[in-house]
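*Asks:* Dropping the sequence and predicted coords here.
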Amino acid sequence: MPEKRKRPPTFQHHPANRAKKLKQTWVQNAKLKQKWRTEKRRIGKETEPEIEEDDMKQAVEVRRNAAPSPTPPPTKKTYLPPKTPVQQQERSSLRDRARDAYSRSSLHTYKSDPSGKRQRGGNTGRGQPDMKKRMSVLLETIKRDFS
């Protein structure tokens, strides 16, 4: 099944003239990357010697017997908020935790986007509510009311 061709982004969140320039540079980069990929593929085919069946079987056996290569550590750097000790959370009452979860001091400015995609508009600087705190308070109230 042939893959759909990736269309260039429209950059609608930018002014029209800026969006046009960004789109043009994106297209130029895409063309350059495609040329590089085809050149790399062409070079790879030229330098790859033909392998006989016996050699192929031996290579497969060697790969099976070899120790699995260790996976490299992830290169993506994400900001993790400082963790609070569990004992401190247990000591504070539910009312205090609720007050803390909904206060302005619990707003965070780091991106809580696990996939790494950034949304339009950039950073507004106001911060986002810490949903982990809010959900834990909600869970505690449900546990208290229904148990």
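*Replies:* Received, thanks.
*Asks:* Only C-alpha atoms from now on, for both contacts and neighbour counts.
*Replies:* OK.
*Asks:* Count the residues that sit near residue 101.
*Replies:* By other Cα atoms under 10 Å, the residues close to residue 101 number 21.
*Asks:* and it, how far is that from residue 132?
*Replies:* 9 Å (Cα to Cα, to the nearest Å).
*Asks:* quick one: buried residues of the longest helix seen in the chain?
*Replies:* Using DSSP state H, we find that the single longest helix of the chain is helix 16-47. Using 16 or more other Cα atoms under 10 Å as the test for burial, helix 16-47 gives 19, 22-23.
*Asks:* and the comparison structure, right after this:
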Amino acid sequence: MRLRNPAPSEPREDLTPSLPTIHSRGFMQEIPVNTAVQKRASNKIKIAEKKLIEFEQIYNLTTDSQLRHDMYEKIIDLQEQIKFNEEKIVKLKKNEKYVQSVKKKNRRCFMKIKYDKPGWPPLLFKHPDLHDHIHDSIEFVSADEK
């Protein structure tokens, strides 16, 4: 004997709350060419934004409550992933600026002044009595006696 499912007398009730319509942001930062980690994070953002647009379209078109709920969860996950990668890029840029300032400071601290170069006067022009001062400060007792 075959059992038949009773025909639904009423349409199935949607138990999930209505989910808001989500629109993509279109935000993208410019990434310097020389930073590999920033490039990877930027690529992850681009991929996540493409998926986000697809999921938003599915979410906005579907009428099935379970599918809408699943799409909503995926959209929230992708938005969190995008936010995390954007924060990561900001941190990496701050770190890059700090490293550049430290390098600049170290170059300034360890810069050797080279006299007799264009823009730098010879040392004796700056201190004309330097030879006499050096001679007076060093004791040439044995050399003076001869």
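*Replies:* Done, it's in. Bear in mind the structure is a predicted one, so any value in this text is a computation, not a measurement.
*Asks:* Need the TM-score from the superposition.
*Replies:* TM-score for the superposed chains, counting by TM-score structural alignment, normalised by the length of structure 2: 0.30, backed by 51 aligned residues with a Cα RMSD of 2.7 Å.
*Asks:* coming back round to it: immediately after the longest helix of structure 1, which helix or strand?
*Replies:* helix 53-65 (DSSP states H and E).
*Asks:* Name the next helix or strand downstream of that next one, please.
*Replies:* Assigned by DSSP H and E, the successor of helix 53-65 of structure 1 is helix 86-91.
*Asks:* List of residues touching that following helix?
*Replies:* Contact with helix 86-91 of structure 1 is made by residue 97, as judged by Cα atoms under 8 Å, 6 or more residues apart in numbering.
*Asks:* and what of stretch 41-48 of structure 2?
*Replies:* 31, 78-79, 81-82, 85-86, 88-89.
*Asks:* If we use 7 Å, what do you get?
*Replies:* 78, 82, 85, 89 (Cα atoms under 7 Å, 6 or more residues apart in numbering).
*Asks:* nearest to residue 141 of structure 1, of the buried residues of helix 16-47 of structure 1?
*Replies:* Nearest to residue 141 of structure 1 among these: residue 19, at 48.8 Å, using Cα to Cα.
*Asks:* Residue 27 of structure 1 versus the closest one, what's the distance?
*Replies:* 12 Å.
*Asks:* Kindly report the same for residue 144 of structure 1.
*Replies:* Residue 144 of structure 1 is 58 Å from residue 27 of structure 1, by Cα to Cα.
*Asks:* Save the contacts of stretch 41-48 of structure 2 as TSV, and put in distance to residue 132 of structure 2 and neighbour count too.
*Replies:* Formatted as TSV, these follow (distance: Cα to Cα, whole Å; neighbours: other Cα atoms under 10 Å):
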residue	distance to residue 132 of structure 2	neighbour count
78	76	20
82	70	21
85	65	19
89	60	20
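*Asks:* got a markdown table for these, with secondary structure and distance to residue 95 of structure 2 too?
*Replies:* As requested, the contacts of stretch 41-48 of structure 2 are exported to a markdown table (DSSP: H, G, I helix; E, B strand; the rest coil; distance: Cα to Cα, whole Å):
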| residue | secondary structure | distance to residue 95 of structure 2 |
| --- | --- | --- |
| 78 | helix | 26 |
| 82 | helix | 20 |
| 85 | helix | 15 |
| 89 | helix | 10 |
